[in-house]
Structure formats: structure tokens, C-alpha cells
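Asker: My questions concern the predicted model and sequence given below.
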Amino acid sequence: MEKPSDNQRTVYKLVLTGGPCGGKTTGQARLSTFFENLGWKVFRVPESASVLLSGGIKFSDLSEEEAFCLLPKIEKVGEPCEARESQCEAVKFQENLLKTMLQIEDTFFELGRTCKRNCLIICDRGAMDASAFIAKDKWETIMKDNSWNNVELRDNRYNQIIHMVSAATGAEEYYSTEDHSCRSEGIELARELDSKAAASWVGHPYFDVIDNSTDFEGKIRRMLVSVCHKISIDTGDRLLKDSRKHKYLIKGPLPDEAVFPPFQDFEVVHNYLQSNSPNQVRLRKRGQKGYYSYIHTVRRQNNPGGQVIEVKTQITHRDYINLLTQRDESHFTVYKKRRCFIFNNQYFQLDIYVQPSHPRCQGLMLLETYSALDEESLKKTLPTFLDIQQEVTGNPHYSMYNLSLREDWRHSKKFCSSVNGPQDMAYQDEHDKDIPNLNRSISNGHDCKQALKLNGHSELNSSAPMNGKA
């Protein structure tokens, strides 16, 4: 980890690797959002195999061994390979693939070095992943020919390695290819790829394996905790296994900025997309000073055990514009100012709804935090400079999905009466009698599971850089 002596800026180089269906894509998006909220600059280094594949390389054009060099990417590309070329060509191809990876990484590392803020650089796989998919003697040949060595490529190049274990190992009931139109591995192949990828990093001084011993949300939190712990960022209890999201209604007007602790403000725009299944699908545009990141989210609600899983994918500005053509016109676009800050060692996110939005959102402010504290202890940590009216966790009246509906809630068949899954209580009408800006006569009892479906949005470029000028 680089910390220049003049202002103690941190440049942290993280490799996020793992097997198919391990949560790597969602993990990258969550890491980006978490550290952006802390005021860090986040760079996402694309996987070099993705760069080559997007340039016209096809598995049908490669020998069996050349295609095997791209096995980490098979989880997203299902074309068959045909064995027809020599082994030496495969070695040369792997060598060029590794050179491409190192050069792309070095470009981002240099950007991090000159960045004026703390900087997190997330590498979608790293140099040693390549060693897992070719024979040991061929790997050693590549090392010798280029004056490379495993210590430099594995131990000294990156600050931390996180391996997200495939759902095929320990969470078999969740292993699926349905959300990835090009993913085709069976469970046994997925386990093999996962094991090989993990083995390639054994020996790194900061190597963390995030297994499937908890539910998916717990897995993502453990990943975040691991990174924060290594960087010595105190997250309080926000990321503990038992932490739970809490949402509070804030009464306006917004206090003067001077009363807030150090904060970061972001412009946030949400759009819901057309769909035909139990999943909610939305786009998020988020940024500062004309630079934005773009997230495609699928909210999967009919999972084993009643889990609600959000699969977040980083997309490009071009993908974002293209997907906006599938906007669901039954929803208004949601506009917010999002203020992120830490108070009493607790991380908070204040969403301030701004125009143009549905009239029911006028003046609406919602404060969110994650905590494992009991109710009374948590109350003592809440920001004293905000006028907190009441907790509205799990109240469908404050679901962004419901708030954005164009129709009157009394007549809408899309109103979701249970928006956060079984872990959040559905509020009774009596809890809402004093809530401003809401249509009181709601509750037709329709479940959002009947209203939504993912409609072919899985073919996105998840390895795109996170920032783009809008």
C-alpha cells in the first residue's frame, strides 16, 4: 500500500478473483460504492481476457490450449474450442495475454499514484490467475523469458487478494446460469475453476478466501470487512454479520452544511426498466462534478429460504444510454442528492429527493444506516443535528419502487406490499397516520413478485471502468 509522505494519501491495489457464480461482479460494485461514499477515488481494472474477447478473438479460432488460457473468462463466454494448433502458440498467446494485463494494470496504478485522493484500485483478477490454467513448466518458461518471478507478480504487486468462492462449493442450491446467457459450466467444472484460481494465489501475505458459510449478503459484508480491516478503516458495526439496514424519516428543512461532519455529496438518478418476472430491474447513475458511474441492478426475490439478493453490475455510459430505452413508463425517474457521512462511528447515507420527481416525494428525506446494535443503543448513535421523525424500516410506503409509481397507490396493481423480503416487517396503517407527503389510502395487497421480470439485461460489460464523462 502506497502512502506518499506529503499528505498520507493511500493507494490500495486489490485483486478480486474467484470461481463462477461467486459474487465477484456484485462485490466489485459494492466495493466501489462503499469507498466512493468515503470520499475515495475508485478505479476498476478490466479483465484482460475481456479486452481481447471484445476485440474479436473467438474461441473457435483458437487451439484447445489457447482457449484454455482464457478459462477464467469461460464463465461468461460459452463458445466451444477446437484443438488444432501447437503448444508453443498457446504459450505465446498466454504470454501476450499476461503482458496485456500487466500494462493495463500499470496504467491504472500510475493514475492512482498521481491521484490527489485516497485511491482504491480493484483488479478483475490478477497476474497469478494466469498460472492456474497452464502447465507449471510452461508458466516457468514465460517467467524466465520475461525476467519475471512469482514473488514480484504475486507478493509485491498487489496489497491484497480476495477470492470469492463459487456457489458451486458450499451453496449449490444457489448456483445458477440463468442470469448469464453465456455461462454454461456445470457444478463440477465450476468447482475445478474455483479451486485452480484460489491455488494460484496461495502464498500472498494478505490472501482472504470468502466462502459460502453465510447467506449472500453476509458474504459480501465479510468481503467488505476484510478490505476495510487491511486498510485500517473503522466501519463500526455496520458490516457485522448481524447488521441490518435501518431507515428513518427526516423532517425538513435540511440543516446547514456546517453542522454536518465531513461528507460527500452525490447526484443520483434511478430508473426502473420494463420486466416480466419476479425480479425488479433498475439503473443507477451516480457521480460528482460531471463524472458518473453506472450500475445495473437485478433484485432477485424468489430465492431459497426467502432471501432477497441484489446482483449489481457496473456498466458503461453507452450501456446505460442503450438500456434507458427500456425504461418502464409506469415509474417516474427518481432524482436524489445523496449525502454520505460518519457520525458516532456509524456510517450514514442521507437521501434527499429532488425535483423532478413524483409529487409524493416533495420534501422527502430518508436516512439509512446498517447496524447490529439493539434499538435503544442505535438511537444513541443517530445524528443529533437531524430531526428524525420515526423509523420506517420495511415500510412499503418508503420503498423507492413504490415512491416512483406514476399511478395512485389506491389503484396501482404494481404497488409492492412487501418490498424488502421477510427480514423486514411490513408496517400497519396505524404507523403511517402522521407521515407527510403520502397517499393514505393504499394497500391493495399486490405483491411486486407478480409485476416484474428481468428482460435480457445480463449481457452487459461488467468489467468497464467506473468513471465516464456524461
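Answerer: Nice, I can see it. Numbering: from 1, shown residues only.
Asker: From here on, just use CA atoms for contacts and neighbour counts.
Answerer: Noted.
Asker: Ser293 contacts Lys285, correct?
Answerer: Yes: counting by CA atoms under 8 Å, a contact exists between Ser293 and Lys285, whose distance comes to 6.0 Å.
Asker: Settle it for me: which of these two has more neighbours?
Answerer: More crowded of Ser293 and Lys285, by other CA atoms under 10 Å: Ser293, with 25 against 20.
Asker: Just say helix, strand or coil for that one.
Answerer: Three-state assignment for Ser293 (DSSP: H, G, I helix; E, B strand; the rest coil): strand.
Asker: how close does Glu110 sit to Glu376?
Answerer: Shown here: Glu110 relative to Glu376, a distance of 47 Å by CA to CA, to the nearest Å.
Asker: In the stretch 1-150 of the chain, mark out all the helices, start to finish.
Answerer: 24-37, 48-54, 64-69, 87-114, 136-145, 150 (DSSP state H, counting those that start in this stretch).
Asker: what does the stretch 251-400 of the chain give?
Answerer: Per DSSP H, counting those that start in this stretch, the stretch 251-400 of the chain carries helices over the ranges 317-324, 375-381, 400-403.
Asker: Pick the most deeply packed of those.
Answerer: Across these, the average number of neighbours (mean count of other CA atoms under 10 Å) peaks for helix 400-403, which reaches a mean of 20.
Asker: If you count contacts, what does the following helix or strand past that one end up packed against?
Answerer: Going down the chain from helix 400-403, the next helix or strand is strand 468-469, by DSSP states H and E. The helices and strands touching strand 468-469, judged by 3 or more CA pairs under 8 Å, 6 or more residues apart in numbering; DSSP states H and E, are strand 291-300.
Asker: and the comparison structure, right after this:
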Amino acid sequence: MAEVLKIVLTGGPCAGKTTVLSVLSEFFERRGWKVYRVPEAATVLLSGGVSFAELDARMAAQFQNNLLNVMLRLEDTYHDLARGAIAAGATQSQVLICDRGAMDASAYTEPELWSQILADNNFTTVELRDGRYDLVLHLVTAANGAEQFYTTENNSVRKEGIELARQLDARVADAWLGHPYLDIIDNSTGFKEKLQRVVSAVCKRIGLEDEVPSKGRKRKFLVSAVPDELPVKVQDFDVEHDYLVTADGTQARIRRRGQNNQFTYTHTVRRPVIDGQRVEVRRSVTGRDYVALRAQREPHHCTVHKLRRNFMLDGYSYSLDIYRAPYPPRCAGGLVLLETFVRFGAEPNLPPFLKIDREVTDDPHFSMHYLSADPQAASS
């Protein structure tokens, strides 16, 4: 079945976005996808003669507001083309590769002005960050870990020195913190391997596990104590999971995830193990689809309620899942799990402010499917 996938390439200056855009375009085209390349709105406007030095505060604020709306209009134009093609009967899947996304604008805007822009346009952070994009790839600037390759010569509107580039990179990463599918691609390897890790992240997102050129794995840890306040920037989400009845016994689930009563919805199907690998295919669904799917809940499994706290530390993205009442019987009294994605051969620097009990990555008793099961319902 044809689908529309929307990917954001983001990160600090001189991170390799232009090269990655080319690599991903070729990757999808080789597999028969129609590729749309959404240009960076800021570069389009700034290369047209705009100079911030010539703008007063009012004009600068107006420009930032217009910049965001130009970006969104560009994305929507390509997205409408992609959806229109499928509606007209195209069997070819479509992908939009966006050179930066909506939340990038917030990293280059003062917080007060950004809040005003959101209010003026009736936007919410959840809508712009979580609801528009299927995958966010943050490419870390060469100014952080590959300083010898940092340059401003290959972009006519790039003026940042190394220290400013690092600061901007961190601000952009913070802006996207909380997106459900955010991958941080750092400079811990050579650039060729960095490109491979980008392709790996995309393969995992669209269910092409057999084509992953550079593999890692999700690691899971049991946490015995969490401070009331974490010493890092966090994004908190209310999350609900439900497992579904399926005709062929395939494991499927739905998720509602949001902040401030603004939600996004995901449907996940876990495919059977092939050659020792298990693949999960995720797709975003509408609120109406979510309600319809929820009517197919598995009666032998409980709804799982969590507070999910996302944060970054030492280049790794972490998810802290704090289970909430009403608890499934198998985690009565509460449970806290920490998850992060780690390349093979590497070890994460576990947060020192959390009391880690032990690793439970391969313990089936800590899978959500097991934890959500209701033994009494299953035996009745």
C-alpha cells in the first residue's frame, strides 16, 4: 500500500545536511519511491537579499513570523501533491525530505517572540513538533566532534564561528526534544559512517531492518529511584498504549501521546521474526482512526498509562517511562524504565541522577506486552 513519509533533516551549521539529502534521495529513488525535496525556507529568503542587520525589532519579528509560514506552506504544497497522487491511484509511495522543519525556527527566535508567533497563528508546540513529521534526524554540527571539517565556505548565508555553531546545534536539538522519533546522528565516527547511520535510522522507521547498514539496539534499564526534578531539560508526555485483537495473531498496538491535551496517535504492527530479526512498522493515524482502532482492544490486556520524560545527555536521547495508575496487575505499585538507543560496541553514560537497578533489555518480563497482560482475564 502506498504511503506518504515526511522526514526532517535538522541540526547545527555544517552538519552534512546537503550530502544527507542527496544520499536519502538516492536511497528512496532506488526503491521506487517518489521523492520530494523541500528546500530550506530560511536559505531561500536570506539568499534573496534579506539582512537581519537592516531590520528593526518590529521588522525582525514580522520576518520570523513570515519565515515560519513560508516553511509550512512549502511543506504543505509538497504534501498535498504526494497525497493527491495516491488519492488518484498512484501505487508509488511518496517521501518528503525537509531541509529543516518547523521547530528549527524556534531555535533562532527569542522565547517570548516564539510564544507570540505561536499565539498569533493559533499553533501549538505539539502540533508543530509532533504532529507534522514522521522522523526527525538531527545531524550534529562538525563544530562538535569534527572541528577540523567545520567551514562556512560551502554556504553563502552561513556566518557562524565554531562556538556559535555549537550553541545553535544544542538549541536546535532542544527544540526537537520530545518528538517521538528523534535520532541524534553525532560525529563519533567518520563522515561515511555518519551517512550510514542516517540510512540506518530511516530503515528502522520504515521497516526495512534487513537493509540496515550499521546496526545498534535499544537498551532498557530498571530504575529504582527518580528525583522529583531532573537536572536536565525534559519534555513530559502523557502516554497511553493499548494492544489490539488481530485476525492473524500479529501483535499490534495503538498509542496516544501528548502534552497539554494536544495528542498525536500511532498504530504499530510487529511483524514475525525473520532471520532472527523482529521488525516493527509504525504509522501515524488520525484521532478518528485511533478511536476506531481502540474499539478492537485486546480484552486480555490492560491499557498502559505512562508519564514519559524525554531528555538528552552526552549526545544520547533518553526516555524515562514512569508507569501510572491504574496499573496493570504485573506492575502494581508502579514501575520506572529507562530506554536509550545505543550503537553496537558502545555503552551509554547512564544518567548519574537516576538510581539504576539493573539492565533488563533482554528480560521478557519487562516487555510492555508482558506487563500489560491481565493473567486473571486470560484464565477466565
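Answerer: It's in. Values in this document were obtained by computation on a predicted structure and should not be read as measured data.
Asker: List the TM-score for the superposed pair.
Answerer: Scored by TM-score structural alignment, normalised by the length of the second structure, the superposition of the two chains gives a TM-score of 0.53; 213 aligned residues with a CA RMSD of 2.1 Å.
Asker: circling back: tabulate the helices of the stretch 1-150 of the first structure (CSV), appending distance to Lys219 of the first structure and mean neighbour count.
Answerer: Shown next, in CSV, are the helices of the stretch 1-150 of the first structure (distance: least, CA to CA, whole Å; neighbours: other CA atoms under 10 Å):
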stretch, distance to Lys219 of the first structure, mean neighbour count
helix 24-37, 9, 20
helix 48-54, 25, 18
helix 64-69, 29, 22
helix 87-114, 27, 17
helix 136-145, 32, 14
helix 150, 29, 18
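Asker: wait, which of these is closest to Val225 of the first structure?
Answerer: helix 24-37 (10.3 Å; CA to CA).
Asker: against the second structure, where does that closest one fall?
Answerer: Residues 17-30 of the second structure are matched to helix 24-37 of the first structure when aligned by TM-score structural alignment.
Asker: Please apply the same query to stretch 391-409 of the first structure.
Answerer: Using TM-score structural alignment, stretch 391-409 of the first structure corresponds to no residues of the second structure.
Asker: now the strands for the stretch 51-200 of the second structure?
Answerer: Along the stretch 51-200 of the second structure, the stretches classed as strands by DSSP state E, counting those that start in this stretch are 94-99, 135-139, 182-185.
Asker: ok, Thr141 of the second structure - contacts?
Answerer: Remark: with contacts taken as CA atoms under 8 Å, 6 or more residues apart in numbering, Thr141 of the second structure is in contact with Gly11, Gly12, Pro13, Cys14, Ala15, Gly16, Tyr150, Ala165, Arg166, Asp169, Asp186.
Asker: Looking at neighbours, which among these is most surrounded?
Answerer: Ranking the contacts of Thr141 of the second structure using other CA under 10 Å puts Gly11 first, with 30 neighbours.
Asker: re the thing from before, out of the helices of the stretch 251-400 of the first structure, which comes closest to Tyr272 of the first structure?
Answerer: Among these, the nearest to Tyr272 of the first structure by CA to CA is helix 400-403 (7.9 Å).
Asker: residues contacting the counterpart of Asp99 of the second structure in the first structure?
Answerer: With TM-score structural alignment as the criterion, the equivalent of Asp99 of the second structure in the first structure is Asp124. Applying CA under 8 Å, 6+ apart to Asp124 of the first structure gives the contacts Val15, Leu16, Thr17, Arg44, Val45, Pro46, Glu47, Ser463.
Asker: hmm, back to that, as TSV, the strands of the stretch 51-200 of the second structure with distance to Ile322 of the second structure would be great.
Answerer: Putting those into TSV (distance: least, CA to CA, whole Å) gives the following:
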stretch	distance to Ile322 of the second structure
strand 94-99	33
strand 135-139	24
strand 182-185	20
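Asker: Go through those strands and name the closest to Asp357 of the second structure.
Answerer: Among the strands of the stretch 51-200 of the second structure, strand 182-185 comes nearest to Asp357 of the second structure, with 26.1 Å by CA to CA.
Asker: average gap between the closest one and the first structure?
Answerer: Superposing on the first structure places strand 182-185 of the second structure at an average distance of 0.7 Å from its equivalents, by mean CA distance after the TM-score superposition for the first structure.
Asker: can you name the residues of the first structure that that strand overlays?
Answerer: Per TM-score structural alignment, the counterpart of strand 182-185 of the second structure in the first structure is residues 207-210.
Asker: next one: stretch 120-139 of the second structure
Answerer: So stretch 120-139 of the second structure is aligned with residues 145-164, judged by TM-score structural alignment.
Asker: How far does stretch 351-371 of the first structure stretch from one end to the other?
Answerer: According to CA to CA, stretch 351-371 of the first structure extends 18 Å from its N-terminal end residue to its C-terminal end residue.
Asker: so where is stretch 220-230 of the second structure in the first structure?
Answerer: Per TM-score structural alignment, stretch 220-230 of the second structure has no counterpart in the first structure.
Asker: Counting only strands, which of the contacts of Asp124 of the first structure make the cut?
Answerer: Val15, Leu16, Thr17, Arg44, Val45 (DSSP state E).
Asker: Kindly tell me how buried the nearest residue to Thr152 of the second structure once chain neighbours are set aside is, as a neighbour count.
Answerer: Take Thr152 of the second structure and drop its neighbours on the chain: the residue closest to it by CA to CA, 6 or more residues apart in numbering is Arg158, 5.6 Å away. The burial count assigned to Arg158 of the second structure is 14, neighbours taken as other CA under 10 Å.
Asker: roughly how far apart are Arg158 of the second structure and Ser47 of the second structure?
Answerer: Arg158 of the second structure sits 10 Å away from Ser47 of the second structure when distances are taken as CA to CA.
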